[in-house]
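Undergrad: what's the 3D shape of this:
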Amino acid sequence: MHDAESAELAALLMRRASLAEELAGRPLVLHSDNGSPMKGATMLATLENKGVVKSGSIPSECNR
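TA: This is a model prediction of the structure:
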């Protein structure tokens, strides 16, 4: 847990999870809200680097 959310912290979490779960080379999709940390350049670059496809919620449609 952190005091604030950020794209840098989200990217760090993805890198650590990828290493811990040995996910390299597997097709992955990360579904998340469209909050600013999930749209930040650092997070998007990390997802692209790891080969993870980003999936986002439709605004005002949190249950989809």
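Undergrad: use CA for all of it now, contacts and neighbours both
TA: Fine.
Undergrad: quickly note the distance from A41 to A20.
TA: 23 Å (C-alpha to C-alpha, to the nearest Å).
Undergrad: who's more crowded, the two?
TA: Using other C-alpha atoms under 10 Å, the more surrounded residue of A41 and A20 is A41, with 14 against 9.
Undergrad: distance of the nearest residue to the more buried one once chain neighbours are set aside relative to A17?
TA: In space, and not counting its chain neighbours, A41 is closest to A7: 7.2 Å by C-alpha to C-alpha, 6 or more residues apart in numbering. Relative to A17, A7 is positioned 15 Å away (C-alpha to C-alpha).
Undergrad: for the comparison step, fold the sequence that follows:
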Amino acid sequence: MDHIIPIDDGGDRLKLENLQPVCRPCHNRIKKPLERYAREHGLIWRLPEWCADPAERPAKFRAVTR
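TA: I've put the predicted structure just below:
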């Protein structure tokens, strides 16, 4: 399971709404770079939207799918 908003960034550790199933390769290839981008641009709060709908991600992350 993956925390949509990482715990270090204020995500709730046990809240089901903050959890999603993601395999390790997808997490490392998609989610981790997306988290880094969100942190660098002050957009951590957008991660739930980006995880739910890849079309809402910044352009450079839209082509990346599971």
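Undergrad: can you calculate the TM-score here?
TA: Comparison of the two superposed chains (TM-score structural alignment, normalised by the length of structure 1) gives a TM-score of 0.33, and 30 aligned residues with a C-alpha RMSD of 2.6 Å.
Undergrad: how about the strands in structure 1?
TA: Per DSSP state E, structure 1 carries strands over the ranges 28-32, 52-56.
Undergrad: mind putting the ones you listed in a markdown table, distance to A11 of structure 1 and mean neighbour count included?
TA: Below are the strands of structure 1 laid out as a markdown table (distance: least, C-alpha to C-alpha, whole Å; neighbours: other C-alpha atoms under 10 Å):
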| stretch | distance to A11 of structure 1 | mean neighbour count |
| --- | --- | --- |
| strand 28-32 | 12 | 13 |
| strand 52-56 | 12 | 15 |
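Undergrad: now the ones you listed as JSON lines including distance to L13 of structure 1?
TA: Converted to JSON lines, the strands of structure 1 look like this (distance: least, C-alpha to C-alpha, whole Å):
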{"stretch": "strand 28-32", "distance to L13 of structure 1": "12"}
{"stretch": "strand 52-56", "distance to L13 of structure 1": "13"}
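Undergrad: comparing A7 and A17 of structure 1, which residue is more hemmed in?
TA: Counted by other C-alpha under 10 Å, A7 of structure 1 and A17 do not tie: A7 has more neighbours, with 19 against 12.
Undergrad: that one against T46, yeah?
TA: No - contact criterion C-alpha atoms under 8 Å: A7 of structure 1 and T46 do not qualify, at 9.7 Å.
Undergrad: thank you, goodbye.
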